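>>> What follows is a predicted structure for the sequence shown.
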Amino acid sequence: MFDNLSDKLDKAFHILKGHGKITEVNVAETLKEVRRALLDADVNFKIAKDFTNRVKENALGQNVLTTLQPGQLMVKIVKDELVELMGGDAAGINLSGNPSVILMSGLQGSGKTTFSGKLANFLKTKKNKKPLLVACDIYRPAAINQLHVVGDQIGVEVYSEPENKNPVQIAQNAIAHAKQNGFNVVIVDTAGRLAIDEQMMNEIAEVHKAIQPQETLFVVDSMTGQDAVNTAKAFNDRLNFDGVVLTKLDGDTRGGAAITIKSVVNKPIKFIGTGEKMDAIDVFYPDRMADRILGMGDVISLVERAQEQYDEEEARKLQKKIAKNEFGFDDFLSQIQQVKKMGSMKDLVGMIPGVGKALKDVEIEDDAFKHIEAIIHSMTPAERSRPAVLDAKRKMRIAKGSGTDIQQVNQLLKQFDQMSKMMKMMQGTKGKNLMRMMGQMKGMGLK
């Protein structure tokens, strides 16, 4: 995510770090490189120029030239300005209606239908809501089918009238259906086009006027850069939406749309799509995104994801097994599954401060655990629960059955043995402290 921009900003700050004494010339040179990095990231020239001018004013105002660590102070100033440019504080979603109506808008191919499903899943699992998805794309039969497939995936009902060609009527009927059947959120997926046209704008404006949604979201593909920003402006001029959703952010190496869309339409980015899975949705936090752009990681998001998978009861059972020396490969497999549920490996690595930058040239695959799982699945239940029984003959059979070699099997057994010893050491006071710390984290405002 934003790899190119992060690399170029990092190089820009190296100009300051390489000097014992900082001059206005050094600062100007650094800011020139920052501006160039923003332009390469597909940020509008005027926005990039205004940004570096503000950074320069703040830098001179905070006496960067005389500070002991000018490089660090410059990074902080740039970070603060980036946060402001992307919206300052995180913007919530308005769920005040009964039911709350959310209207989705955007061009065809922006990921609108998929995101409607992700949002429904998010509201169902994280906000304890009962959402209803509404298929209002009257032009593409495939769009109605797609929404039904998405609804089945996440266990959310989809309202559609395939024969009805009046989107206003469909939306109104869906809201009436929601009221009668106890749905408290209605997400209306509308038709998109390959380009902005008058018919499309009139149609969505009519739907908007008829259903008076609490929340109107504009969904846009972040990888289209300045085109995304221009499209957002055209929609906002007509629809006056409440917030932006940036999809496909995991594949965006530049970041121009995320950085500039707020300053152009003066509407916050509310959500981001970070992958294909139905749980690949995040609330947009400008400060966390600025940290990631500047290679500082995003520990808070990492902790939040870990907490979502943390099961106190399971942790207690695991602790008892470790205490009795009964920790086996089935338990190890369970831990791997929990890590996988947290998201893509590349995304998780990028959240750890310093690690993302250190591994920037390393290809991190989402199936990083594939061979480990294959080895464990090739073991018998008895072998999984008592790894000590694994002799040379059994190892050969497991290697053959898992499509790996004997070295990989031995390496896994060695890693497992080291981990078991470490977990055993964590028992007693240290283990209790860890459990208590996880419990406290769960009770903090990191929800």
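Nice, thanks for sending it over.
>>> Every contact and neighbour count from this point should use C-alpha atoms.
Fine.
>>> Do a quick rundown of the strands in the stretch 101-250 of the chain.
Secondary structure of the stretch 101-250 of the chain (DSSP state E, counting those that start in this stretch): strands at 131-136, 158-159, 185-190, 215-221, 243-247.
>>> Tell me which of those approaches residue 282 most closely.
strand 243-247 (10.0 Å; CA to CA).
>>> put this beside the first:
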Amino acid sequence: MFESLTQRLSGTIERLRGRGRLTEENIRESLREVRIALLEADVALPVVQALIERIKVRAVGQEVLKSLTPGQALIKVVRDEMSTVMGSAAADLNLNTSPPAVILMAGLQGAGKTTTVGKLAKHLKERRKKKVMVVSADVYRPAAIEQLRTLAEQVGVQFFPSSADQKPEAIVRAAIDDARKSYVDVLLVDTAGRTSIDDAMMAEIKALHAAVDPVETLFVVDAMTGQDAAVTAKHFSEALPLTGVVLTKTDGDARGGAALSVRYITGRPIKFIGVGEKPDGLDVFHPDRIASRILDMGDVLSLVEQVEQQVDQDKAKKLAEKVAKGKKFDLNDMRDQLEQMQNMGGLSGLMDKLPGVGQIPDHVKSQVTGKEVPRMVAIIGSMTLKERRNPALLNGSRRKRIASGAGVTPADVNKLMKQYQQMEKMMGKLGRGGMKGMMRGMKGMMGGRGGMPFR
């Protein structure tokens, strides 16, 4: 998300960063570029106008022009105002009610409601330590009920069965009764997709909302619809007392206009953003971190949280102990590291959280396709246990056999071995306490000046 916006803004920001002096003319020129970048990113016009005006008021005042580093001060103003437009701080779910806390999910057909229910159930179970039940009130699409059943099994939460011949209100009332008896903390209710102009369907969800009185009513909207996402959310917020928005399919939206528009137009906070189809592809929406990411400052806090949640701590501890004892880092260890990286979304999933990615040339970024890490794992999987433990055995004929087994070229095997040698050297330096040497090793492993590990 935000790829095109970041590319447009990062050039403007870079020109400002080193300026020792700014004038009102400089600022006007820069804000004109920011305005064009926002419009091209499909940010709604009222949002662009309000954002530019807010930045301008602060920029031509004491805060920027009198600053010792005016270029950097202006960048901070842009980041702060973007964050404010998106909601300033993360908006938490309100679960302060006698259990079960009912969360009603609403949205258009195809927005990803059912998948989001599964993701939110996993989030509440694992990160909030809640006992969760899910139920489908989508009586128009029996496949949705079965899909939710499957998702509930995948993420390990309770599923309350329903069928197409029941009334939505009756389904949810029965689910609430069962949730109380089962001491469930949170009940997630999936509903049928509907549009704001479908009067009968809107009347149905209004009646359902009145009957179950949910503590949270979340509107699920596809980020790829751009500023239309904000308009649709506004229509729903006029019909239902929405408490928040979930933006889905954000990995497919390179522009990011929806994220910048929804809060301003609806007055409702974005609480979560969904990425991909996997059950763990749901993140809390942090406006300040998103603003930093848009301005190519990275999102290191989210990256650290992601590592804490998704890295196998036992394996990490064992590797650290092994390295500290001076034992050799082998290809089995490398495969473990690669598999953990893949769990976090691979290289492409990590890249957008790193500072300065907007400055990497397109032809280099295009080399990151998401297939790099699985290909490397396949190459190591094609080796014998003896070869993985003792990489020095890998002569030309063995590398040719491994390449054939993994469906790659011998050159790909050679590249992997080069990266292994760099990782081994880096781990050796870490074992000897040389952090500076390890950082140099990491830079080399990522390809030195802009190169990518696998082409």
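Yep, it's here. Since the model is a prediction, treat every value here as computed from it, not as a measurement.
>>> quick one: TM-score?
The TM-score (TM-score structural alignment, normalised by the length of structure 1) is 0.91; 432 aligned residues with a CA RMSD of 2.2 Å.
>>> one step back: rebuild the strands of the stretch 101-250 of structure 1 as CSV, extending it with distance to residue 120 of structure 1.
CSV is the format used below for the strands of the stretch 101-250 of structure 1 (distance: least, CA to CA, whole Å):
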stretch, distance to residue 120 of structure 1
strand 131-136, 6
strand 158-159, 11
strand 185-190, 7
strand 215-221, 13
strand 243-247, 14
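>>> Using CSV, lay out those together with mean neighbour count and distance to residue 330 of structure 1.
Below are the strands of the stretch 101-250 of structure 1 laid out as CSV (neighbours: other CA atoms under 10 Å; distance: least, CA to CA, whole Å):
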stretch, mean neighbour count, distance to residue 330 of structure 1
strand 131-136, 27, 36
strand 158-159, 24, 38
strand 185-190, 27, 40
strand 215-221, 25, 40
strand 243-247, 26, 36
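>>> closest to residue 422 of structure 1 out of these?
strand 243-247 (40.5 Å).
>>> quick check: angle from whichever helix or strand comes after that closest one to strand 243-247?
Once the chain leaves strand 243-247 of structure 1, the next helix or strand it forms, by DSSP states H and E, is helix 256-265. If you take axes from the mean of the first three to the mean of the last three CA atoms, to 10 degrees, helix 256-265 of structure 1 sits at 170 degrees to strand 243-247.
>>> ok, longest helix in structure 2?
When structure 2 is parsed with DSSP state H, its longest helix is helix 410-431.
>>> So for stretch 271-286 of structure 2, first residue to last residue, what's the gap.
Stretch 271-286 of structure 2 has an end-to-end distance of 8 Å (CA to CA, to the nearest Å).
>>> Can you give the contact residues for it?
88-93, 115-116, 118-120, 122-123, 151, 155, 244-251, 270 (CA atoms under 8 Å, 6 or more residues apart in numbering).
>>> Pull out the buried residues from the residues you listed.
For these, a neighbour count by 16 or more other CA atoms under 10 Å gives the buried set as 88, 90-91, 115-116, 118-120, 122-123, 151, 155, 244-251, 270.
>>> Could you measure from residue 154 of structure 1 over to residue 210 of structure 1?
28 Å.
>>> ugh, typo on my part, it should be residue 262 of structure 1
27 Å.
>>> more crowded one of those two?
Applying other CA atoms under 10 Å to residue 262 of structure 1 and residue 210 shows that residue 262 carries more neighbours, namely 21 against 13.
>>> what about the aligned partner of residue 415 of structure 2 in structure 1, how many residues close to it?
With the correspondence set by TM-score structural alignment, residue 415 of structure 2 lines up against residue 411 in structure 1. Using other CA under 10 Å, residue 411 of structure 1 has 12 other residues around it.
>>> picking up where we left off before, and for the longest helix of structure 2, what's in contact with it?
With CA under 8 Å, 6+ apart as the contact definition, helix 410-431 of structure 2 has outside contacts at 323-326, 328-331, 334, 376, 379, 399-400, 402-403, 435, 437-439, 441-442, 444-445, 453-454.
>>> at 6 Å what do you get?
323, 324, 329, 400, 403, 438, 441, 445 (CA atoms under 6 Å, 6 or more residues apart in numbering).
>>> Can you give me the neighbour number for the last one?
Using other CA under 10 Å, residue 445 of structure 2 is surrounded by 19 other residues.
>>> Same check on the fifth one?
Other residues near residue 403 of structure 2 come to 22 when the count uses other CA under 10 Å.
>>> do the same with residue 127 of structure 2
10.
>>> ok, now residue 140 of structure 2?
14.
>>> repeat for residue 292 of structure 1
Residue 292 of structure 1, neighbours per other CA under 10 Å, totals 25.
>>> Please enumerate the helices of the stretch 301-450 of structure 2.
313-324, 331-343, 346-351, 362-365, 372-381, 385-389, 396-406, 410-431, 435-445 (DSSP state H, counting those that start in this stretch).
>>> Output these in TSV; the columns should cover distance to residue 298 of structure 2.
Below are the helices of the stretch 301-450 of structure 2 laid out as TSV (distance: least, CA to CA, whole Å):
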stretch	distance to residue 298 of structure 2
helix 313-324	24
helix 331-343	18
helix 346-351	9
helix 362-365	16
helix 372-381	22
helix 385-389	35
helix 396-406	35
helix 410-431	24
helix 435-445	17
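>>> Tell me roughly how far the longest helix of structure 2 lies from structure 1 on average.
Helix 410-431 of structure 2, aligned to structure 1 and superposed, deviates on average by 2.2 Å (mean CA distance after the TM-score superposition for structure 1).
>>> Next, the buried residues of that helix.
410, 412-414, 416-417, 419-431.
>>> Repeat that for stretch 274-285 of structure 2.
274, 275, 279, 280, 281, 282, 283, 284, 285.
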